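**Q** Sharing a model that was predicted from the sequence below.
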Amino acid sequence: METLDRLIWVVFPYLCMAIFVFGHIYRYRVDKFHWTAKSSEFIEKKQLMIGSLMFHLGIIPVIFGHIGGLAIPIAWMNAIGVNDHLYHIGAIYIGGIFGFMTLIGMIILTFRRFSLSSVRKLSSFSDLAVNSLLLFIVFVGMYATLVTNVVQPDFDYRMTISVWFRDLFLFRANPAIMADVPWSFKIHVLTGFAIFAFWPFTRLVHVWSVPLNYVGRSYILYRRHKPTN
């Protein structure tokens, strides 16, 4: 059992992170001209617009919430005046709102990709797999936040998952810390690492191609051309 726990909570996360890093390097070197997401907007636009908007508006605060909860120790939070009560209000209520937006967005996007034959034909296996996995991850995360936290109010992931997560990056991960973590949180963590392993080989690489230079780019000037006689 100890060996299995070490494989799950030490070897697997490091393997996923290694694939994430070296997979991106490999993908860029051999397939950089397909480093983008194939657009299906010309096939169907309404569901894509609604689902994509809700997903992106929700996922950005959710990501920052995860970073805050996992990377910042409780003592640091208390030092800036965020006690446990305030933190859990933000995590459950504010996090729940943005998590719900993310979930609805993923439901719309996944339903669109699977239900519309024209979009499905344009989709690769990895597209369908990533949509399904992301939907599952978000659903389990919402379940853990809104159900597990209510059923097991004494559980505090910042005392277990967060400590284990930070120790991963200090190369002293202790699988024993995860022993008493509820299954919903365990599944959410493991599938979260799994999506990082799939990331370099899917359309998710388009995240790194966001044209941020457009923000500071000069406007394009259009001048009327007066025909000469």
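**A** Everything's here; your move.
**Q** Could you use CA atoms for every contact and neighbour count after this?
**A** Noted.
**Q** those helices in this structure, which residues are they?
**A** Listed in chain order, the helices of the chain (DSSP state H) span 2-6, 12-31, 46-71, 74-79, 84-89, 95-115, 117-122, 125-143, 149-151, 161-169, 183-198.
**Q** Single out the most deeply packed of those helices.
**A** Compared across the helices of the chain, helix 95-115 shows the largest average neighbour count, a mean of 21 (mean count of other Cα atoms under 10 Å).
**Q** List of residues touching that helix?
**A** By Cα atoms under 8 Å, 6 or more residues apart in numbering, the residues outside helix 95-115 that reach it are 47-48, 50-59, 61-62, 65, 119-120, 123, 128, 131-132, 134-135, 138-139, 142, 145-146.
**Q** next one: that helix to chain centre, how far?
**A** Here helix 95-115 shows a centroid-to-chain-centroid distance of 12 Å under the convention Cα atoms, centre = their mean, to the nearest Å.
**Q** Then stretch 78-96?
**A** Here the centre of stretch 78-96 is set off from its chain's centre by 21 Å, with Cα atoms, centre = their mean.
**Q** and the end-to-end length of that stretch?
**A** Stretch 78-96 has an end-to-end distance of 22 Å (Cα to Cα, to the nearest Å).
**Q** now do stretch 110-127
**A** Chord length of stretch 110-127, first to last residue, is 10 Å (Cα to Cα).
**Q** Please apply the same query to stretch 196-215.
**A** One end of stretch 196-215 sits 28 Å from the other (Cα to Cα).
**Q** Name the residues of that stretch that are buried.
**A** Residues 196-205 are the ones in stretch 196-215 that count as buried (16 or more other Cα atoms under 10 Å).
**Q** Repeat that for stretch 143-161.
**A** Within stretch 143-161, the residues scored as buried using 16+ other Cα under 10 Å are 143-145, 148-149, 157-158, 160-161.
**Q** Now do it: everything it contacts.
**A** Here stretch 143-161 makes contact (Cα under 8 Å, 6+ apart) with 69-70, 73-74, 92, 96, 177-178, 181-182, 184-185.
**Q** could I get the residues you listed as CSV with distance to residue 211?
**A** Below are these laid out as CSV (distance: Cα to Cα, whole Å):
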residue, distance to residue 211
69, 29
70, 29
73, 34
74, 36
92, 33
96, 30
177, 41
178, 39
181, 40
182, 40
184, 36
185, 34
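**Q** another structure for you, compare them:
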Amino acid sequence: MLPAETAPGSAVELSAPDILLWGALPYIMVVVLVGGLVWRYKYDQFGWTTRSSQLYESKLLRIASPLFHFGLLAVIAGHFFGLVIPKAWTEAVGMSQEFYHFNALLVGGIAGVGTLGGILLLIYRRRTTGPVFMATTKNDKTMYVVLTAAIVFGLWTTLASVFEGEHGHNYRDTVAPWFRSLFVFQPDITAMAAAPFSFHLHTLVGMALFVIWPFTRLVHAFTAPLHYLFRPYIVYRSRDRDRGGSAGAAAARTSGTAARRGWSAVGTRDRDTRNR
């Protein structure tokens, strides 16, 4: 055991499992995550997909998928705010701990319940829709179990830390410093070891999720079609029997204004096979 000071008047005994779990395992997780993604992209590009089952069933998917994905985006934003931004920064701008915990309960609770509801609907749809269930692999089942566990334990820690009030644990004094210390390769193992078991469990399940990430359909998160937001518009030309060309050109001649770019005649009329 290695004694270490975490706060004035308190000490935490560091054991070998503490050093392994909070000092070495995070970096092992990153190596597996990055290495697995590189391997998957190099040798299984055709498998880098969500394997969408929308053709089999769309009514439940239309509700469950947005609920899960938008809720997850809010959860990620909440983790960033709570783990990356130091407590001293929020206190410096006048945000009290009471106000912070109120927001954590309100926003985090809504996001967590929405995400949990979305994933449960997705699991229900996958289990009760025959073609969707037949397309479910063992990797999918493992992914759903770990992902759901991470959401449940995360919601548990959020609600517990808020409802316990002054007697509850403030993860911004333990988990958050440990998380930030990982990026400078000086893991604050003492801080993380002082956190309650519920936070340990949530963190371990979260790391397990990232370890299996490259080998599941979750890889599609790293190839989100963000370029769709910046791609040019698709111009559709209508069939027009007028000899002058497109409908836009005909409308321009009628109104006496210049034809808009992209709708001018190209010199070749569309073929109408019905009048052959």
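**A** It's in. All values derive from a computational prediction rather than experimental measurement.
**Q** TM-score of the superposition?
**A** Scored by TM-score structural alignment, normalised by the length of the first structure, the superposition of the two chains gives a TM-score of 0.93; 229 aligned residues with a Cα RMSD of 1.7 Å.
**Q** Most widely separated two among the contacts of stretch 143-161 of the first structure?
**A** The most widely separated members of the contacts of stretch 143-161 of the first structure, counting by Cα to Cα, are 96 and 177 (25.6 Å).
**Q** Show me what residue 137 of the second structure aligns to in the first structure.
**A** In the first structure, residue 137 of the second structure lines up with residue 124, judged by TM-score structural alignment.
**Q** export the buried residues of stretch 196-215 of the first structure to CSV and tack on distance to residue 43 of the first structure?
**A** Shown next, in CSV, are those (distance: Cα to Cα, whole Å):
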residue, distance to residue 43 of the first structure
196, 29
197, 30
198, 26
199, 25
200, 26
201, 24
202, 21
203, 18
204, 20
205, 22
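**Q** Pick out whichever of these sits closest to residue 212 of the first structure.
**A** Residue 212 of the first structure has its nearest neighbour among those in residue 205, at 15.2 Å by Cα to Cα.
**Q** From residue 62 of the first structure, how far off is the closest one?
**A** With Cα to Cα as the criterion, residue 205 of the first structure and residue 62 of the first structure are 19 Å apart.
**Q** and if you look at residue 127 of the first structure?
**A** Per Cα to Cα, residue 127 of the first structure is found 22 Å from residue 62 of the first structure.
**Q** next one: residue 138 of the first structure
**A** Distance check for residue 138 of the first structure against residue 62 of the first structure: by Cα to Cα, it reads 10 Å.
**Q** for residue 45 of the first structure, same thing?
**A** Using Cα to Cα, residue 45 of the first structure is found at 25 Å from residue 62 of the first structure.
**Q** can you check residue 171 of the first structure too?
**A** Taking Cα to Cα as the measure, residue 171 of the first structure falls 26 Å from residue 62 of the first structure.
**Q** ok so, going back, dump the helices of the first structure to JSON lines, plus distance to residue 224 of the first structure.
**A** Formatted as JSON lines, the helices of the first structure follow (distance: least, Cα to Cα, whole Å):
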{"stretch": "helix 2-6", "distance to residue 224 of the first structure": "69"}
{"stretch": "helix 12-31", "distance to residue 224 of the first structure": "42"}
{"stretch": "helix 46-71", "distance to residue 224 of the first structure": "34"}
{"stretch": "helix 74-79", "distance to residue 224 of the first structure": "58"}
{"stretch": "helix 84-89", "distance to residue 224 of the first structure": "57"}
{"stretch": "helix 95-115", "distance to residue 224 of the first structure": "42"}
{"stretch": "helix 117-122", "distance to residue 224 of the first structure": "41"}
{"stretch": "helix 125-143", "distance to residue 224 of the first structure": "45"}
{"stretch": "helix 149-151", "distance to residue 224 of the first structure": "63"}
{"stretch": "helix 161-169", "distance to residue 224 of the first structure": "58"}
{"stretch": "helix 183-198", "distance to residue 224 of the first structure": "50"}
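**Q** closest to residue 40 of the first structure out of those?
**A** Nearest of those to residue 40 of the first structure, taken as Cα to Cα: helix 117-122 at 6.5 Å.
**Q** quick one: the closest one to the second structure mean distance?
**A** Its matched residues in the second structure lie on average 1.7 Å from helix 117-122 of the first structure after superposition (mean Cα distance after the TM-score superposition for the first structure).
**Q** Quick one: list the elements packing against that helix.
**A** The contact analysis (3 or more Cα pairs under 8 Å, 6 or more residues apart in numbering; DSSP states H and E) places helix 117-122 of the first structure against helix 95-115.
**Q** what range in the second structure matches the helix it packs on?
**A** Taking TM-score structural alignment, helix 95-115 of the first structure hits residues 108-128 over in the second structure.
**Q** What residues in the first structure pair up with stretch 205-215 of the second structure?
**A** Under TM-score structural alignment, the match for stretch 205-215 of the second structure is residues 191-201.
**Q** Identify the residues contacting the matching stretch?
**A** For stretch 191-201 of the first structure, the external contacting residues (Cα under 8 Å, 6+ apart) are 13, 15-20, 23-24, 27, 126, 130, 133-134, 137, 205.
**Q** Swap in 6 Å and give it another go.
**A** With contacts defined as Cα atoms under 6 Å, 6 or more residues apart in numbering, stretch 191-201 of the first structure is touched by 16, 19-20, 23-24.
**Q** Then stretch 13-20 of the second structure?
**A** Stretch 13-20 of the second structure has contacts (Cα under 6 Å, 6+ apart) with 1-3.
**Q** Rebuild those residues as a markdown table, extending it with neighbour count and distance to residue 94 of the second structure.
**A** Converted to a markdown table, the contacts of stretch 13-20 of the second structure look like this (neighbours: other Cα atoms under 10 Å; distance: Cα to Cα, whole Å):
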| residue | neighbour count | distance to residue 94 of the second structure |
| --- | --- | --- |
| 1 | 9 | 40 |
| 2 | 11 | 38 |
| 3 | 11 | 35 |
